[in-house]
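1. Quick check, what structure comes out for this input:
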Amino acid sequence: MAIDRQKTETVHWHAVFTASRAEKKVRDRLEELGVECF
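-> Presented below is the predicted three-dimensional model:
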């Protein structure tokens, strides 16, 4: 008897506090590192 396991993906959420007017630079850098940004 085979056990069929479903792969579960854990999603981690993080909040980032940035300096005033630095949001775009931080977002661009995070996206370069492969981090999905909202």
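
2. Could you use CA atoms for every contact and neighbour count after this?
-> OK.

3. Look at E23 and say how many residues are nearby.
-> The tally of other residues near E23 (other CA atoms under 10 Å) stands at 13.

4. Helix or strand for K24, just tell me which one.
-> Per DSSP states H and E, K24 falls inside helix 23-32.

5. Give me the packing partners of that helix, helices and strands only.
-> Applying 3 or more CA pairs under 8 Å, 6 or more residues apart in numbering; DSSP states H and E, one finds that helix 23-32 contacts no other helix or strand.

6. before we go on, could you also do this sequence so I can check it against the first one:
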Amino acid sequence: MSYYQSPEDVFDDTEAMNRWGNEAYAAALRAARRR
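-> Okay, here's the model as predicted:
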């Protein structure tokens, strides 16, 4: 299983963190669906 660290700049921007988190969650759901 691969893990990715979030970009440093999202820690200062809550909107960017929400977008990044939502994209990461969506990617995890897509990966789970393929199994």
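
7. Fetch the TM-score of the aligned pair.
-> The TM-score (TM-score structural alignment, normalised by the length of structure 2) is 0.43; 25 aligned residues with a CA RMSD of 2.2 Å.

8. buried residues in stretch 15-35 of structure 2?
-> For stretch 15-35 of structure 2, burial by neighbour count (16 or more other CA atoms under 10 Å) applies to M17.

9. thinking again about what came up before, and the helix holding K24 of structure 1, what's buried?
-> 26-27.

10. Report the separation between E15 of structure 2 and R33 of structure 2.
-> Note on E15 of structure 2: its distance to R33 of structure 2, by CA to CA, to the nearest Å, is 27 Å.

11. Now do the helices in structure 2.
-> For structure 2, the helices defined by DSSP state H occupy 14-34.
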